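Participant: sequence and predicted model, in that order:
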Amino acid sequence: MSETGGADPAPPTLHGPRADPRLVAAIVASALFMQNLDSSAVTTALPAMARDLAVEPARLGAAITSYLVALTVFIPVSGWVADRFGAKRVFMAAIAVFTLASLLCGRATGLPELIGARILQGIGGAMMVPVARLLLLRQVRKEEMLSAMAWLTMPAMIGPISGPPLGGFLTDAFGWRSVFLINLPIGLLGLVLVAWKIPRVEPTNPGPPDVVGLFLLGTALALFMFGLETIGRGVVPPGLPQAGLVLGLMFGWAALRHCRRVARPALDLALLRIPTFHQSVLAGSLFRIGAGTSPFLVPMLLQVGFGKSASEAGLVSFATALGALAMKPLARPVLRRWGFRRVLIGGALLAAAGVAAAAAFTPAWPLPLIFALLAIGGLFRSLQFTALNTLAFADVPPGRLSAATSFSGTVQQLAPALGVVLATTVLEASALLAGRHGLAVPDFAAAFLVAAAVVAASAPFFARLAPEAGEAVSGHGVAPAKRVPAE
């Protein structure tokens, strides 16, 4: 039975033998790494793109904004599409669309052509991310979910960190078009591996889509993301970003009202009645907003505040990715030992301390010490992301996984954008209060402290979880319950 009292939809069936969940996780993670790497590497190539296309660098911000808006708008429909046409088929189509769009981006000769190709890329990415998670969840048992999610979390951690230095290297060595063309071999390899190793998931009949809800939700997300990505950048006329934010909130309110009233909504709000999903998505968003400031603030601090080169800043920032890699084999034993509730509370506080520590960075600090502290911070953030991504689906019935992946994917896409807005707002406010026209090290310190407070604010919400939350997935507390007392 569902949380609303009705029967849950029947889950799609697998066609063929069940694949090794670690292999499935590695294959889908490689496709997600391509998507995450591309979205972060492009920012490094923007100056070279502007020179080659003969446009102002500020105008090229539209190439990033258009991608993010398309990505966010099409995520809500991904679950319905996966159920209707089959998750494996949709995932392969998403990889193909993303790869083709990358080719078109690499061959663009003008800004309109580039923006059109980036929108197509966003559509492919929107189907790729949540459907990849859905495809994995269809293959794994609860006791395997934690290990699989640890693999799936890697692209989200490593892609944004490794993207800027790799983008800079490719741009300097082969030109900005190589940033997009590098996706071609990765995409083709991904298609072959998915077709070869991942069993087919039979499509189902999910019923007609909630067209009104998708329109309201898509419009709300498009306007809101447009406002977030353009505010304060001078790329559009004054007032338009603020209008986008206000209209986005209005359409979002209308979308939520609509989704509460229909039987099969575009956004299944009844999922929030599942405590583990509720805390993972909503309290997890608070954590992601605060943690999402670091990939933006650290490279800027090293370049603007310390005068380091872009390559130096990229290499130091990569410490976070190394910390994330170090956590992958540790996540399962840590969660088995302490359980989701205690790990999420402690992880939020430790991650907050790591973000706050960056406020003490000065040009006098040796780079190896900064590198070490960033690596430790990346370790705790990786543990938190793995726990959140796993707990979100621990108690979701199989028939509602499609709706859950769409819901969580939509929310997760907004959080990093809100983190960047938070960081830029604090930076500008700090400089304004100090009477400075440019940014200085104290402004970054203020931004890190505010971000740390936001991360720490998620801990009380995680404390509302039951001590046994997600124990079927983590294994925490399960073994003692199975023991039979001796006579």
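Facilitator: Structure's in. What do you need?

Participant: going by C-alpha atoms from here, please, whenever you check contacts or count neighbours.
Facilitator: Will do.

Participant: can you list the helices and strands that the helix or strand encompassing F91 packs against?
Facilitator: Under the criterion of DSSP states H and E, F91 resides in helix 87-106. Contacts defined by 3 or more CA pairs under 8 Å, 6 or more residues apart in numbering; DSSP states H and E place helix 87-106 against helix 78-85, helix 111-139, helix 177-181, helix 183-197, strand 200-201.

Participant: okay, those in TSV with distance to F287 and mean neighbour count next?
Facilitator: Output for the helices and strands packed on helix 87-106, formatted as TSV (distance: least, CA to CA, whole Å; neighbours: other CA atoms under 10 Å):
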stretch	distance to F287	mean neighbour count
helix 78-85	25	23
helix 111-139	20	25
helix 177-181	30	22
helix 183-197	31	17
strand 200-201	33	20
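
Participant: can you redo these as JSON lines with distance to L374?
Facilitator: Formatted as JSON lines, those follow (distance: least, CA to CA, whole Å):
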{"stretch": "helix 78-85", "distance to L374": "35"}
{"stretch": "helix 111-139", "distance to L374": "27"}
{"stretch": "helix 177-181", "distance to L374": "26"}
{"stretch": "helix 183-197", "distance to L374": "28"}
{"stretch": "strand 200-201", "distance to L374": "40"}
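
Participant: closest one to A41 among the ones you listed?
Facilitator: Evaluated over the helices and strands packed on helix 87-106, closeness to A41 peaks at helix 177-181, with 6.9 Å, by CA to CA.

Participant: can you state the direction angle for the helix holding F91 and helix 78-85?
Facilitator: 120 degrees (axes from the mean of the first three to the mean of the last three CA atoms, to 10 degrees).

Participant: how far is helix 87-106 from where the chain is centred?
Facilitator: 19 Å (CA atoms, centre = their mean, to the nearest Å).

Participant: over to stretch 82-94?
Facilitator: Per CA atoms, centre = their mean, the centroid offset for stretch 82-94 relative to its chain is 20 Å.

Participant: next up, a second structure to put side by side with the first:
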Amino acid sequence: MNATPSHQALQPEFRLLVLLVSIGFFMQGLDTTIVNTAIPAMARNLQEDPLQLHSVVVAYVLSVAACIPLSGWLADRFGVRNTYFSAIIIFTLASLGCGLASSLNELLFYRVIQGIGGALLLPVGRLAMLKVIPRTQFLSAMSLMSLAGLIGPLIGPTLGGWLVEHVSWHWIFLINIPMGILGCIITFKAMPNVTEPSVPKFDLWGFILLVIAMAGLSLGIEQFASPHNRLSLSIGLIFLGILAALIYAYHAHTHQNALFRSTLFQNRIYAIGIIGNFFARLGGNAMPFLLPLMLQVAFNLEPFATGLLMIPAVLGSLASKPIIRQLIQHFGYRNVLLVNTLLVGACIASFSLSSPLTPTWLLTVHFFIFGILNSLQFVSMNTLTLKDLPQQDASSGNSFLSMIMMVSMSIGVALAGTLVNIFGAYFGNANILSAFHITLICLGCINLVTAVIFWQIPKNAAV
């Protein structure tokens, strides 16, 4: 059957561009997950407590979130090729720095720089495809690119575990270097430097407020249980973050050139979707960090075995894709999100029933079910959030959603690490498994708040 005019096969002249963007998407997806199984080994090598090393994940995710608002403006101002090339260079050199780091502070510094590069890779790459590839071939291009995004998280935990066991944790970062070099070579061949003739002045004051808000909340929660810092520092950071967020809300309402105008939230569905995304992802996005840590620290599993156990969650995510649309069309967004939010919370809390004696096959099924429910949650929330946005708000609304997703992941990981440390101090190292169990129950209960938010979705909300 011939391709219809609305959905044509990708022409050969665009395949190299799709390959280039896929490399960036793969690098970012891989780096978000590969670290999780390596944390205990990194802690031993750096002579740190593995329960305090959630900062390695938070530093990367937080810097990605902070720099997402920059991506579109930089691409319009300096061109998509120049921005994308710079992003690959930054990400690759920072990966080299991470691989050569000999202390935690040095590693955290390079993780922040790596996150800055990672923040630009996917948005700018997707923007380049949008500007260069004809609309009739865009769906085919996005479908091919999305495969790279699936492969990264699929192999990340297992590859990280294998590298830790057979080489060293440094190689989870050093493997980015050959891919980065390949990306640099292809960039000038495949990506034209498309710019915009007229670019508005960048909202620097708004950007600073957003960075302070995100950093204050994430770092304040992350430092809450740190033995090296006073409690007043954490409370001060959280207060600073809340204050900056409130000032930005006023700024967004009064400043014509604000990064994200307050008019976005006049759309009720969008507002519900954003708030629901934030709370729902606190638990769901903390699990890829928390579960590998529990399996190694409390269950005493090897890194490679831990990585293998994470694969069923990704496979569950893939298995859910064909049924999501049918479920939403049959039951509607409100019913799907209400029920699934509670199921995700129950599934997260039910991991507290697992122990080192739990059969591997049962853990595998548990991870697979979690992958299905979590994927259904994320796709449904994202689709609901963006579906009613008018065309003039689509770009800004999508960027804000992307930023909220990363901020929620940062705060979720920080919260999970803090709770484990608080309960670990209460139960003692001899009963560290109980600390993980109580943390999982707390994270699951957050979804009760999320269900209340999704209860606000109108019953007649269109599918």
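Facilitator: Good, I have the coordinates. What you are looking at is a predicted structure, and each value in this text was computed from that prediction instead of being measured.

Participant: related to what we said a few turns ago, which among the helices and strands packed on helix 87-106 of structure 1 is found nearest to P237 of structure 1?
Facilitator: helix 111-139 (18.3 Å).

Participant: does L301 of structure 2 fall in a helix, a strand, or a coil region?
Facilitator: coil (DSSP: H, G, I helix; E, B strand; the rest coil).

Participant: tell me which residues touch it, please.
Facilitator: Going by CA atoms under 8 Å, 6 or more residues apart in numbering, L301 of structure 2 touches L295.

Participant: how about the helices in the stretch 201-350 of structure 2?
Facilitator: With DSSP state H, counting those that start in this stretch as the criterion, the stretch 201-350 of structure 2 has helices at 204-222, 231-254, 268-284, 287-297, 303-350.

Participant: the shortest one packs against which elements?
Facilitator: Packing partners of helix 287-297 of structure 2 (3+ CA pairs under 8 Å, 6+ apart): helix 39-46, helix 303-350, helix 391-427.

Participant: mind putting the ones you listed in a markdown table, mean neighbour count included?
Facilitator: Shown next, in a markdown table, are these (neighbours: other CA atoms under 10 Å):
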| stretch | mean neighbour count |
| --- | --- |
| helix 39-46 | 19 |
| helix 303-350 | 19 |
| helix 391-427 | 21 |
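
Participant: would you format these as JSON lines with distance to L295 of structure 2 included?
Facilitator: Output for these, formatted as JSON lines (distance: least, CA to CA, whole Å):
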{"stretch": "helix 39-46", "distance to L295 of structure 2": "10"}
{"stretch": "helix 303-350", "distance to L295 of structure 2": "6"}
{"stretch": "helix 391-427", "distance to L295 of structure 2": "14"}
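
Participant: out of those, flag the one nearest S232 of structure 2.
Facilitator: Across these, closest to S232 of structure 2 is helix 391-427 (CA to CA), at 15.4 Å.

Participant: tilt between the closest one and helix 268-284?
Facilitator: Using the same axes, to 10 degrees: helix 391-427 of structure 2 against helix 268-284 is 30 degrees.

Participant: wait, what's in contact with F370 of structure 2?
Facilitator: F370 of structure 2 sits next to A313, G316, V344, C347, I348 when contact means CA under 8 Å, 6+ apart.

Participant: how about it, what's its match in structure 1?
Facilitator: Structural alignment places F370 of structure 2 opposite G377 in structure 1 (criterion: TM-score structural alignment).

Participant: against L166 of structure 1, how distant is its match?
Facilitator: Separation of G377 of structure 1 from L166 of structure 1 (CA to CA, to the nearest Å) stands at 22 Å.

Participant: circling back to that earlier point, figure out which of the helices and strands packed on helix 87-106 of structure 1 is closest to S311 of structure 1.
Facilitator: The closest of these to S311 of structure 1 is helix 177-181. By CA to CA, the value is 15.9 Å.

Participant: the closest one vs structure 2, mean deviation?
Facilitator: By mean CA distance after the TM-score superposition for structure 1, the fitted helix 177-181 of structure 1 averages 2.1 Å away from its aligned residues in structure 2.

Participant: and that helix, which stretch of structure 2?
Facilitator: With TM-score structural alignment as the criterion, helix 177-181 of structure 1 aligns to 170-174.

Participant: excluding residues flanking it in the chain, which one is nearest V420 of structure 1?
Facilitator: T293 (5.5 Å; CA to CA, 6 or more residues apart in numbering).

Participant: thought the one you found was touching T425?
Facilitator: No. The criterion here is CA atoms under 8 Å, and T293 of structure 1 misses it with T425 at 11.2 Å.

Participant: list the contacts for A417 of structure 1?
Facilitator: Listed by CA under 8 Å, 6+ apart, the contact set of A417 of structure 1 reads M225, L228, E229, I289, G292.

Participant: tell me the counterpart of it in structure 2.
Facilitator: By TM-score structural alignment, A417 of structure 1 lines up with S410.

Participant: what's the closest non-adjacent residue to its match?
Facilitator: V58 (5.0 Å).

Participant: so how many other residues sit close to the one you found?
Facilitator: 27 (other CA atoms under 10 Å).

Participant: which of the residues in the helix or strand where the match of F370 of structure 2 lies are buried?
Facilitator: Assigned by DSSP H and E, G377 of structure 1 belongs to helix 367-391. Across helix 367-391 of structure 1, burial judged by 16 or more other CA atoms under 10 Å covers 370-391.
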